[in-house]
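Colleague: Requesting a structural model of the entry that follows:
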Amino acid sequence: MSISKETVHKLAHLARLELTEDQENRYQKDLGEILDWVEKLEEVDTEHVEPLTNVNEEQVPLREDVADNYFKSTEEALKNAPEKDGDFFIVPKVLS
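Modeller: Down below sits the predicted model:
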C-alpha cells in the first residue's frame, strides 16, 4: 500500500516529530510495508481460532482482591510529606 507524503507529514505533526527529507522518505516506505503486512494478515482465516488471553498455556495465579486502607490515619499519610497545610499535601501548581 502506498503512503503519501501528506500522510507522513500529518503523522509527524501528530507525533511532534521534525523529519528530514531522508527520514520522510524512509517513513513513507516503512509505513507502506507495515500496511502491506497488515493487509496480508487480513487474508488469514481466523474464524475457528479462539482469541488468546495469554501467550503461555500457564494460568497466572490470582490473589484475592481485598480493599484495605494503606494509611491508617491522616497523620501517618502526611508524616513524610515535604510540605503540608493542615490535613492536605502542598504540591506544585500544575495549571497556570
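
Colleague: From here on, just use CA atoms for contacts and neighbour counts.
Modeller: Will do.

Colleague: Okay, helices next: where are they in the chain?
Modeller: Using DSSP state H, the helices assigned to the chain run over residues 5-14, 21-42, 74-78.

Colleague: So which of the ones you listed is nearest residue 53?
Modeller: Taking CA to CA as the measure, those were each checked against residue 53, and helix 21-42 came out nearest at 19.5 Å.

Colleague: I'd like the structure of this one too, to check against the first:
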Amino acid sequence: MSEITPELVRHLGVLARIQLDDAEVTQLTGQLDAIVDNIAKVSEVATADVVATSHPIPMQNVFRPDVVGQPLTPEQALQNAPDSADGRFRVTAILGEEQ
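Modeller: This next block holds a predicted model:
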C-alpha cells in the first residue's frame, strides 16, 4: 500500500510554497513513494548488532608527531615582505578615508 498520495504531495507543495501542476504531482508521487519504500527496506535490514559506519573501510589520521622546530626570526619572516615597519608586516589600510 502506497504511503504517498497525490493529496499528500499537493499538501507538501503548499507547505513548501511550490506550485505543482498535475503532471508534477503524478511524477513526484511515484518518486517519493519509491524513496519511502527504499527507506523501509533499509530499515528492515538494519539491526542493533550492526555498527553504524561513516566509511566502508576503517580510517585513521596520518598526521606526523608534533615536534618543536626552529622558528623563523622576525628578520627572516619579514625578508620577502613588500613593506615592513617596526618588525611587522605593513599593509595598506582597507578601512577609513582611503577607500
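
Colleague: so what number do they get for TM-score?
Modeller: Once the chains are overlaid, their TM-score stands at 0.53 when taken by TM-score structural alignment, normalised by the length of structure 1; 70 aligned residues with a CA RMSD of 3.1 Å.

Colleague: on that earlier part again, make JSON lines out of the helices of structure 1 and add distance to residue 50 of structure 1 and mean neighbour count.
Modeller: Compiled in JSON lines, these are given as follows (distance: least, CA to CA, whole Å; neighbours: other CA atoms under 10 Å):
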{"stretch": "helix 5-14", "distance to residue 50 of structure 1": "34", "mean neighbour count": "13"}
{"stretch": "helix 21-42", "distance to residue 50 of structure 1": "16", "mean neighbour count": "13"}
{"stretch": "helix 74-78", "distance to residue 50 of structure 1": "47", "mean neighbour count": "13"}
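
Colleague: Of those helices, which is nearest residue 51 of structure 1?
Modeller: Of all the helices of structure 1, helix 21-42 comes closest under CA to CA, at 15.1 Å.

Colleague: ok, residues contacting that closest one?
Modeller: 1, 2, 3, 4, 5, 8, 9 (CA atoms under 8 Å, 6 or more residues apart in numbering).

Colleague: For those, which two are the farthest from each other?
Modeller: For those, the maximum inter-member distance is 17.0 Å, found between 1 and 9 (CA to CA).

Colleague: Go ahead and flag the most central residue of structure 2.
Modeller: Against the mean C-alpha coordinate of structure 2, by CA atoms, centre = their mean, the closest residue is residue 54 at 14.2 Å.

Colleague: roughly how far apart are residue 55 of structure 1 and residue 75 of structure 1?
Modeller: Summarising the geometry, the distance separating residue 55 of structure 1 from residue 75 of structure 1, computed by CA to CA, to the nearest Å, is 45 Å.

Colleague: try residue 47 of structure 1
Modeller: Remark: distance between residue 47 of structure 1 and residue 75 of structure 1 (CA to CA) = 58 Å.

Colleague: can you check residue 46 of structure 1 too?
Modeller: Taking CA to CA as the measure, residue 46 of structure 1 and residue 75 of structure 1 are separated by 57 Å.

Colleague: what does residue 52 of structure 1 give?
Modeller: Separation of residue 52 of structure 1 from residue 75 of structure 1 (CA to CA) stands at 46 Å.
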